[in-house]
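S.K.: model this:
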Amino acid sequence: MDLHRLNDPWFTVESIDETTFAISEYGHWEQVHSFLLIGEDRAALIDTGLGIGNIRSITGQLTNLPVDVLTTHVHTDHIGSHGQFERIYVHEADRDWLVHGIQGLSLEQIRRDIGRDITRKVPEGFDPAAYTPYQGEPAGLLSDGDLFDLGGGRIITVYHTPGHSPGHLCFGDDSRGFLFTGDLLYDTTPVYAFYPSTSPAGLVRSLARIAQIDGVRKVYGSHNTLGLDPEILREAGRAAQYLQEQELDHFGTGIHRFKGFSVQF
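M.R.: Here you go, the predicted model:
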């Protein structure tokens, strides 16, 4: 696939390897990444972005296989195009948000966030004032330790990593050493757990957990820099220990900065 032929004005598609693609929305202030993982029998799309552009048109050019959506968590910038796909999977703890709406976020706030600080021309027909987040039943629920088989030996491991949301998930692509960390770990801007629906202590425990995953060669967060060195996992482990020992893992303690990332409680 010649990625230059995609020529999409909204999405930037970058090849991680021959069967793994980042689909990024750099024209929005959140700089969201979704990820397409292609096996022999099926493909997995980790999140569907903001819902500003037609991400299905991108995945359809990259693979002819059936595409299952694996949801890191149910926030607007990760479920925006869920309605374009038939098979959506989510953790049980976030299912209610997917079906009935995201807890603690008004529609007015969502529309303000989706429409601000946009630096690229948006697709024709996009209107922030009319934006409505996806709601619907998932095809299935994911649990910690589940294995999602794409065929050809490409098996995705599911890690339940609550904190940013109750049902937040990370996904390990063990055959390639990729760890997709959603909104649990990324660089540049703070990882946050300061909303009432978040859990600072849960996020810290989740950081400690992913720091113990072996064999990771590259970390892919859902925002900002695409592809982080695995050293950030070791730093996440040190950060978690510090935050717990100093009893900083609760609301109102502010922004805590570490080597390569920060968290805000």
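
S.K.: going forward, measure contacts between C-alpha atoms and count neighbours the same way
M.R.: Will do.

S.K.: in the stretch 151-265 of the chain, which spans are strands?
M.R.: In the stretch 151-265 of the chain, the strands defined using DSSP state E, counting those that start in this stretch lie at 155-160, 169-173, 178-182, 191-192, 218-221, 255-258, 261-264.

S.K.: just the angle between the first one and strand 178-182, please?
M.R.: With axes from the mean of the first three to the mean of the last three CA atoms, to 10 degrees defining the directions, strand 155-160 sits at 30 degrees from strand 178-182.

S.K.: how far off strand 169-173 does strand 155-160 point, in degrees?
M.R.: 160 degrees.

S.K.: coming back round to it: make JSON lines out of the strands of the stretch 151-265 of the chain and add mean neighbour count and distance to residue 94.
M.R.: Shown next, in JSON lines, are the strands of the stretch 151-265 of the chain (neighbours: other CA atoms under 10 Å; distance: least, CA to CA, whole Å):
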{"stretch": "strand 155-160", "mean neighbour count": "21", "distance to residue 94": "11"}
{"stretch": "strand 169-173", "mean neighbour count": "24", "distance to residue 94": "10"}
{"stretch": "strand 178-182", "mean neighbour count": "24", "distance to residue 94": "14"}
{"stretch": "strand 191-192", "mean neighbour count": "21", "distance to residue 94": "17"}
{"stretch": "strand 218-221", "mean neighbour count": "23", "distance to residue 94": "19"}
{"stretch": "strand 255-258", "mean neighbour count": "14", "distance to residue 94": "26"}
{"stretch": "strand 261-264", "mean neighbour count": "20", "distance to residue 94": "21"}
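
S.K.: following up with a second sequence; could you model it the same way so I can compare the two?
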Amino acid sequence: MDVTCFAQHRRKVHNAAVTVQPEFTMSSLIPGQPSLVAPGVWRILALNPGMMTGPGTNSYLLASDQGLVLLDPGPEDAHHADNLRAAATEIGQPITCVLVTHTHRDHSPNAALFGAVRRLGPLPPDDGLQDEAWQPDQILADGDCLSLGEGRTLRVIATPGHVSNHLCYLLEEEGVLFSGDHLIQGSTVVIAPPSGSMADYLASLRKLEHESIQVMAPGHGDLIIEPMDYISHTIGHRLRREEKVIRALTQHPDSQVSELVPGVYDDVPVFLHGVATMSLLAHLLKLEQEQRARRDAEERWVLL
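M.R.: Here you go, the predicted structure:
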């Protein structure tokens, strides 16, 4: 699989219509069972359901002229690795390349179980939350393109926010966006500073509004079949949450993050408030970056 830079050929949403009209398949999320979700694209669900992962992590196999590309191999799990190999055998091609959207420990560690297969993706940031063992053979950057053969191109779109090294991959001819944890089906994602940034996250969402996306294949959950509406809804949701942060600070100045959570996330179950604290801090840091709020030495926040 060749890696080249085609940034000068980026296609905008108002350009000519996509010439291929693929069929996208909504299917049951059954761990270990390969599902054809788009032409030449199979999803295999990992065996790691949970509060933070939903049904589990989606791994994808993409057909290319040099074998299968494994996108997001998932958490380190020999059983899931065996399921991926079995799916490759059923498809009739070997796994020759591993890509990752980011290096959280539910997405990249299983790459270690695939031996000398070529690895492409971002470097892990140093925040204590990453798969430190992940080291790509080639570091990918915004605008890089992977030729899958037969006129199929996978383009890298840098989408920092959920984490600073997050990448999405757009299968351009079919309009399939592999969104990793930038956008997932059925829920919003946690933005955890310091490597996560709410300002970057919103900028990355707006960046995707200018792409020709027909469907999203997320890191968790089923296909997102109205992607542009989903992006717009997510931007609106985050900005409405920001308004609640501002109201809470207006009513309760000199508050610490933990004191603001119950009011800002009064629509979220209490057992999720610990997780919500991370995204709330990301909202506050965005306001600080915009010089709309500040904190003192005791991490008490006020509006400016």
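
S.K.: dump the strands of the stretch 151-265 of the first structure to TSV, plus distance to residue 230 of the first structure.
M.R.: Conversion of these to TSV gives the following (distance: least, CA to CA, whole Å):
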stretch	distance to residue 230 of the first structure
strand 155-160	17
strand 169-173	13
strand 178-182	9
strand 191-192	17
strand 218-221	6
strand 255-258	15
strand 261-264	13
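
S.K.: tell me which element the counterpart of residue 34 of the first structure in the second structure is part of?
M.R.: Matched by TM-score structural alignment, residue 34 of the first structure corresponds to residue 59 in the second structure. Assigned by DSSP states H and E, residue 59 of the second structure falls within strand 58-64.

S.K.: got the contact list for that strand?
M.R.: Residues outside strand 58-64 of the second structure that contact it (CA atoms under 8 Å, 6 or more residues apart in numbering) are 1, 40-46, 68-74, 88, 93, 148-149, 218-221.

S.K.: who's in contact with residue 204 of the second structure?
M.R.: Counting by CA under 8 Å, 6+ apart, residue 204 of the second structure touches 158-161.

S.K.: any idea how far it lies from residue 177 of the second structure?
M.R.: For residue 204 of the second structure, the distance to residue 177 of the second structure equals 14 Å [CA to CA, to the nearest Å].

S.K.: can you show me the helices along the stretch 51-200 of the first structure?
M.R.: Ranges of helices in the stretch 51-200 of the first structure, per DSSP state H, counting those that start in this stretch, are 55-62, 76-79, 92-100, 107-115, 200-210.

S.K.: need these in CSV (columns: distance to residue 263 of the first structure).
M.R.: Below are those laid out as CSV (distance: least, CA to CA, whole Å):
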stretch, distance to residue 263 of the first structure
helix 55-62, 29
helix 76-79, 19
helix 92-100, 22
helix 107-115, 20
helix 200-210, 9
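
S.K.: between these, which one is closest to residue 139 of the first structure.
M.R.: helix 92-100 (10.6 Å; CA to CA).

S.K.: which helices and strands sit right next to that closest one?
M.R.: If you count contacts as 3 or more CA pairs under 8 Å, 6 or more residues apart in numbering; DSSP states H and E, helix 92-100 of the first structure packs onto strand 140-142.

S.K.: which residue numbers in the second structure go with the strand it packs on?
M.R.: Here strand 140-142 of the first structure aligns to the second structure at residues 138-140, judged by TM-score structural alignment.

S.K.: ok, residues contacting the matching stretch?
M.R.: Applying CA under 8 Å, 6+ apart, the contact partners of stretch 138-140 of the second structure are 119-123, 156.

S.K.: in the second structure, what residues pair with stretch 174-192 of the first structure?
M.R.: Counting by TM-score structural alignment, stretch 174-192 of the first structure lines up with residues 172-190 of the second structure.
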